[in-house]
Structures are given as structure tokens and as C-alpha cells.
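> could you work out the structure for the sequence below:
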Amino acid sequence: MLPKQLLCVPAPDPVTAAILVAAAPGFAIRHAHDAAGAHALLRAHPLPVGLAMLAMPSAAGPLDQLLREHCRTRWVALCTGAALDDAACRRLVAGHCLDFHTLPVDVARLRQTLGHAFGMAKLDVAPGQAPHAAESPASRLTGSSEAIARLRRQLRKVAAADAPVLIWGESGTGKELAARAVHEGSARAAGPFVPINCGAIPASLVQSELFGHERGAFTGAGRARAGLIESAAGGSVFLDEIGDLPLDMQVNLLRFLQEKTIYRLGATRSQPVDVRVIAASHVRLDDAVARGTFREDLYYRLNVLTLDMPPLRERREDVPALAETFFRDHARERPAHVRGFSHGALEAMHAHHWPGNVRELHNRVRRAAVMAEGRLIMPHDLGLDTAGMPALALHGARVQAERRAIEAGLGAGKSITLVARELGVSRMTVYRLMAKHSIAPPARKREP
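Sure, this is the predicted structure:
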């Protein structure tokens, strides 16, 4: 069940705070002294309803980004007349708030507004689902599916060791994020993390880029230069798409893994380097060994600790949490009127196959957040086709549940006030839902 909590930012004076207690019966009221404090609190503990105190015109600037990023919280503004005379405050209220009240507070009206805001928040959250999904502190491996939970458990075990790691996964599954999580959870976390895309380095420069060179080693080498592996000393080097490394360079990498020393190009002596190697590939290296494009001895040197990244189609229940995370990440880019995802968009994302995995989802959400014209992102904003989707999907089930709940209450002869109380929403929400589902109001009984 959604907790009945209210956030007030910035913290009000003692008199206003006492009035809010009377206006919000049943709410647990939490205070944040400023927008930064509210942002940290909402990141850790998402709350359904928020009160934005606009006592002065200057308050609009700090609060705008807060309300934009935490748009799933239902915001109500408390404004002074001076604040409403300011254009920035008016834009903030119109773009982000469910309703607003002018000071001094009308307790009865504010109580009704807060009840309505909480009712709207309840309609927006599926049973058992939090308004904002928790995200991994070490990486963006967001989700609560069994596949991602198993991966997190494996990451903790792998990070505690210091052996080479081999990560396999389709393109876009987050292999570099997993590698960073291994590094940040290890004893080498204070050292550098150096990612290298082996497929992006020209074959003629691989030796110099990875191992460095001495002065005069080749034309144009005017000074000595450390390689990328050497620059990761004390930390971790991430060799992405290691299957694209040329065979002759695989020999040098094997020597480094065996001896923990490197030879700079043009050097006459080796030098030790303390680096943990984390490698990744979107192709199975055992298949590459069978084809003769990858050295078998190097494969066994790397294949000590392994991690398999699950594709997004195998963890579809994580799609809403990931989409919400990406939506918040690009809060500065999107127009103020875009507040979140429609139920149709969530259904379309759940039904999509995601050949590009998390990277594809990220790109679609970012584009939709910028280009959407309505308050909610629709399937066409994401570029997703809704043809062939189940007729009775999540949105349809919710619509039917809303209609049945109201019809059952009114059919039993209950008043709208009693129906609203039993459903935990305001009378205005019940009236809105009756209009949405074309439910006629109950006939009033005539006096005898």
C-alpha cells in the first residue's frame, strides 16, 4: 500500500507548520530545508505528495529542477501574492503542480486538495510497485527481476576477488556498467578505472596505445608515453570487445597476464604493472577459439571469473524502472509539461523485443521525453508499434477495476462521499472517474 506521506519544501515557519498538521490529517509530514535536501530525500524515499512553498519569487529557480525531476510526486504549491506576480513562479505552478493555494491557508480547502493529490498518486502506482525504482549505487544496473538480482549477487562475489574477469553479453546490455561495479566494489576502488574499446583502435596503433612507447620508437615519437594499461596501475583496465583484438596483440596481452609486466614499444627492458584485467565481448570467445580468431591460451587466462549479462527481453519487469530512471536523468532536456509515461507506453515497452537492449531503451526514452507533445509519453513518441498487443493489458485491467469499484459502491446505495472514503480518494476524484467511465450519478431520494 502506498504510504500516506507528505513532503514540505522548504521547511515552513512554526505557525504554518501547525496549520499543515491540521490540514493533513493522517499524513506523515516530512520537511526539507531546501531543494537539495528534498532531492536527496526523494531519491532515497519517494513520497506521493509534496507541498512547494513559494513565499518569494526567488524560490521558483531552486524548486523548478526538483519538481521537474520528481514529477511522479503530486505537487501542490502554497504561494504568496508576491510570488504569483512573478512569471517564473507562475510557470512553475502551471507546469508542475496539481493545484495551488494562496496564503494564508484555507485549512478545509487544502485538506481536500491533499486528499485528491494522494488519490491521484494511488491511481498512478501499480500494487506492490514504488513510485520510483531503486537504482544500484555502483552502476545503473536497475531492476528487481531475478536475473538482475542474480547478477548483483555475482558482482559482489567477483569484486571481492582480484582475478581476471570475463563479461559476456549482447550489445547494449551494460557490460561496461558491470565492469565499473566490479571495480567500485573491489579493493582497487580508489585506483583508476580505464576503459579501452579494442575494436576502435587502429591495428597499427594497438601496441602503442595499450603498452606505450619510448622516445624515438617510431617516426613522430618525440617523447616517451605511457600506455593505457600502464595508466591503470593500482586500479582496473576494462578491455571492451576483446574479441576484436588482433592475434599478434593477443600474444602481448597473454604475456602481460602471465608476468604482470609490459614492454613499451622501443623499450629494452620490461616494467611491472599492477592492474586487474576485466574483459568483455559480445561474441562467445569459445566460438572465436574454435574459428581460430582468438587464442585458446589467452581465453583460458581471461576466463577465470565470468559474468553473463541478461538481455532486456529476459528481464521485462525491469523496463518500467529503467525507463523511469532514464526519464529522470534527462529532466533538464525535456519540456516542463512532460510528466511521465502513459499506460499505453508502458504496455508497448513491455511488449517490445528490445534487440538493442538497455541502450535502445535509453535512446527511445530520451528522444520521447524531448519530442512528446502531451503531458504523458505515448507509444508513438517512443517509436513503438502497438499492433498485436494483448487487448486486455495493464491499462485495460486498471480501467475495468476503476469502473467496477465505483459501480459496486454506487449500486449498493452508498453516497459518493462514502464511496470516496472507502476507495481512499477525494470526492472530486470519484466525480472525475464517473465522468471518465460515463457512470450516471445516483438519483437523489425525494422527501415524502
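
> all contacts plus neighbour counts: C-alpha atoms, from now on.
Will do.

> tell me where the stretch 101-250 of the chain has helices.
In the stretch 101-250 of the chain, the helices defined using DSSP state H, counting those that start in this stretch lie at 107-124, 146-160, 175-184, 206-211, 228-231, 247-259.

> run the chain-centre distance for the shortest one.
In other words, helix 228-231. 32 Å (C-alpha atoms, centre = their mean, to the nearest Å).

> list the helices and strands that helix packs on?
Using 3 or more C-alpha pairs under 8 Å, 6 or more residues apart in numbering; DSSP states H and E as the contact criterion, the neighbours of helix 228-231 among helices and strands are strand 193-197, helix 206-211.

> to compare against the first, here's the next sequence to fold:
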Amino acid sequence: MTSHSAILCVTLGKVPSPASLAQAVAGYSLHQVASLKEAERLQVLQPVRVGLLLIGTEFSEPPAALEEFLLRHWQVRWVALLPPRLLCQPCWRALVHAHCHDFHTMPLDAARLGQTLGHVQGLAALGTALLPATAPVLPHMVGISNAMTRMRGQLQRVAGVLAPVLISGESGSGKELVAQAVHGLSARRKAPFIAVNCAALPASLIHAELFGHERGAYTGASRERRGLIEAAQGGTLLLDEIGDLPLELQASLLRFLQEKTILRLGSTVSRTVDVRVLAATHVDLAQAVARGSFREDLYYRLNVLSLEVPPLRQRREDVLPLAQYFFQQYAGERSRQLRGFSRTAAQALAAHDWPGNVRELLNRVRRAMVMADGRWIMPPDLGLEAVARSRAELGLDDARVLAERAAIAASLLEAGSNVAQAARRLGVSRMTLYRLLAKHGIAVRSHQRDTLRSAPD
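Now for the predicted structure:
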């Protein structure tokens, strides 16, 4: 859990430890380390939001390693204390300008540094962020909505059995990530996970790709080859876009599901394969069965267990956590001065309808990380300037609802999902907050803490 009154103090080189430093940090919990490696470890165990860099007078190494560290921990607000001579070097000036909220030069002025740290702590406390302070409970399953809470519970139950699972949802909604989570939570997680896009394989090759072939089975088959089903031996096979599988292949797949054996193309010998099959589709397979484009017996074989991935527009409270998650995942692609999303950008993200679902969100965030010129991503960087303009024209009632929802979510997440603490922050009773949570459909999960990064407009 992130500490709200702690400071990570990273000392590089020989730095005197005057009593004035203790005076400057009085009232805070100071976590002192003497190397970047120690700082990395401590930030995992006890993450903080404010850091103090003490650069010693004898420190002469180039700041490349320090810059890599600061890039990884961009969400921390850093204050630097360094010798004046370092600021004569362009590389150090650029580093301090890009990564530090403020800086001081030696000799230390305890009163001034104490005021700076108090200001930075106050700014950090104002914000709440978009990203959980700890890793998601399940891989990539980031979100605070009721839909994601239900999905996580379903995944835990589904992963514990070996029956086939049919995963449905719109294109780009994250069906393959759900399949990976099922595999990762199962007893087969150390075995292969093989994903096959049935829509991307040519109809003439799909049988050989799935079931393999013997040498000479067809022109160009110069050697025997295992199919993707065999490659998943002991693990999990995901048949993505199963609704696009040709009818003639559906019969072979049904036989494999029933008998757990395959027949390579050009072979007369059946091979036993131990594979758990997951299938994903964006089409309604029940309607496909009615149209005659999908076998009814195969549909019931695949649909033993089912998971439905909701579109992003039905879980809007997950948009901001996902956006910040992607921002961290692809931190290496951003410019070093980029800090995160501005408030107007966050509002535009929350207001957009996301027809392309999570895939569209990922693409827009990655593009914005490359295209943004300043310290904060703005709506035009995301291609959402029209959404930002329309949101600015909202009526008073709509604006009030959005503001109320944002305030509740921010306070709840800042309090680590503790309803009593969140209610005190909002100045309402706990029962009133429970009513507001029900009104806005916000789920409370005590085992996850999310943070929202404050940013300018």
C-alpha cells in the first residue's frame, strides 16, 4: 500500500547527513537507500509518491542509469538536492527539468526544503489516480466496475475445471486476455498457451495448421509437421473467432473434442492429445446455428462453460484505470517529459463511446504517448478533441452527475476502498455513501487500491 506521509530518499555518492536534513523531513517517514537497486526493491515493497534525490558532491557518473530509474518511476514526484556544479552540465539540467518537480542546490536550506516537500506531498495527496498501486489481481484484468468484479470471480471458478469454455464479446473487448487469464489461473499454467485465429488462416491450410501433416501429404510438404493442437499438449488451445471456422473443419474439431485424438493430414494413425480448448467469438453462435453456418453439436460441445466480455462502453469506470495501465506498460515509448493525462484528456476518455473497445483505447493511448508535445496528454493527442468539445457543452445536470461520480470514485480509491474513510473524505455518512455507490453502480473491492494521477487541464 502506498504511504501518504513517506519519502523515499535516494542517496548517490557521499552526502553529509546534517541535522538540517532531519529538520527538513520532520513529520515524515523517511525511507533512506544508498543505491538505485535498493530504491527499486523498496518501491515494490513500500511504494511512495514523493522522492528525494540526494546527489553527493563527489558523484561524477553520467545520469543515464538515474534517468532510466526515473522513467520507470515517473508517478513519483521527485525533489532533487544536488551540487551547483552539476547544473552546469546540459545532461543534468535536462534530467532535472524533465523528471523533478523541484530542485535545491547545496548547501541545504532546511526550512525551504521542508516547505517544498510539504507542497509536493500536498499535491500528491490531492490526486487519485487511474492505476492500481499494486499489480492487478489477474493479468491484464484492470478495472473497478461491477462487470469486471463479476468477471474476476467467474474466471477463478472456470479456471479450476477442465471443461471447454466459450468466450463471447465484441471485437477488441479483450477476449484473448480473458482466455490467457483462464490459462494462467489453471493447473496448466506452466504448459503452452496456443492461440489460433481461425479467421486469419486460409481455408486450404487450416486443417494442416490445426492437425499437422505427414511428409508428402500435399505438394510442398517436405517433412512432417506437428499441428497447433499438438503444440498445445498439456496446456490450453484458444480457437479465436471460432465462428469463422469452415463447416468441413468443424466436423474434425468435433471429433477431436469427443475423442481427444487427432489425425494428421496424410496419416492413418490417430494421436492422443491432452489439451483444454477455449473458443472465442464476436458473432452470436446460436444465430449461426440457426442459419446453418455452424454445427449445433459443436456449439454445445464448446459452450459447456461461457464467459461474456462486456464492451468498454458498458464499464466506463474502467476506462481511466486501463488508460493509465497502458501508459505504464508502454512507458518506454513516451518522451521523458511526458507525465500522464491532463484532466480534460481524462474526461474525454471517460466520455468517449469506444466502438473499438479496449483495442481502440490501447491504440489511442500509445499514439498519444508518441504525439504529445508537452508534459501532459491532451484530448487532441488522443484524437478526442470533438469529444472534449461536446463534453464542455454538457448541461448542468449532466455535469453534476459526472462530477459527483468522479468525486466518489476518487475518494473511494484514495481510501483504499475503505467506505468509512471515503465517506469522511466526502463529508457524508457511510449510509449516504452506500446509497451513492448503488446509484452510480460503483463496486467496492477491499483487496484492490487504485490511484488517480492529478494533472492540469
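
> winner for burial among the helices and strands packed on helix 228-231 of structure 1?
Each of those was given a mean neighbour count from mean count of other C-alpha atoms under 10 Å, and the largest, a mean of 20, is that of helix 206-211.

> mean per-residue distance, that helix versus structure 2.
Once the two structures are superposed, the average separation between helix 206-211 of structure 1 and the matching residues of structure 2 is 0.5 Å (mean C-alpha distance after the TM-score superposition for structure 1).

> which stretch of helix or strand covers the residue nearest the centre of structure 1?
With distances taken as C-alpha atoms, centre = their mean, structure 1 has Thr325 as the residue nearest its mean C-alpha position (1.7 Å). Using DSSP states H and E, the element containing Thr325 of structure 1 is helix 319-329.

> follow the chain on from that helix and name the next helix or strand.
Once the chain leaves helix 319-329 of structure 1, the following helix or strand, as judged by DSSP H and E, is strand 340-341.

> ok, and what's touching that following strand?
When contacts are taken as C-alpha atoms under 8 Å, 6 or more residues apart in numbering, the neighbours of strand 340-341 of structure 1 outside the stretch itself are 71-72, 324, 327, 375-378.

> from those, keep the buried residues only.
Among the contacts of strand 340-341 of structure 1, the ones that count as buried by 16 or more other C-alpha atoms under 10 Å are 71-72, 324, 327, 376-378.

> quick one on the thing from earlier: what's the closest of the helices and strands packed on helix 228-231 of structure 1 to Val76 of structure 1?
When these are ranked by distance to Val76 of structure 1, counting by C-alpha to C-alpha, first place goes to strand 193-197 at 43.9 Å.

> I'd like to know which elements the closest one is packed against.
With contacts defined as 3+ C-alpha pairs under 8 Å, 6+ apart, the packing partners of strand 193-197 of structure 1 are helix 175-184, helix 228-231, strand 236-240.

> if we use 7 Å, what do you get?
Applying 3 or more C-alpha pairs under 7 Å, 6 or more residues apart in numbering; DSSP states H and E, one finds that strand 193-197 of structure 1 makes contact with strand 236-240.

> with structure 2 overlaid, report how far the strand it packs on is off on average.
Following superposition, strand 236-240 of structure 1 is found to deviate from structure 2 by 0.8 Å on average (mean C-alpha distance after the TM-score superposition for structure 1).
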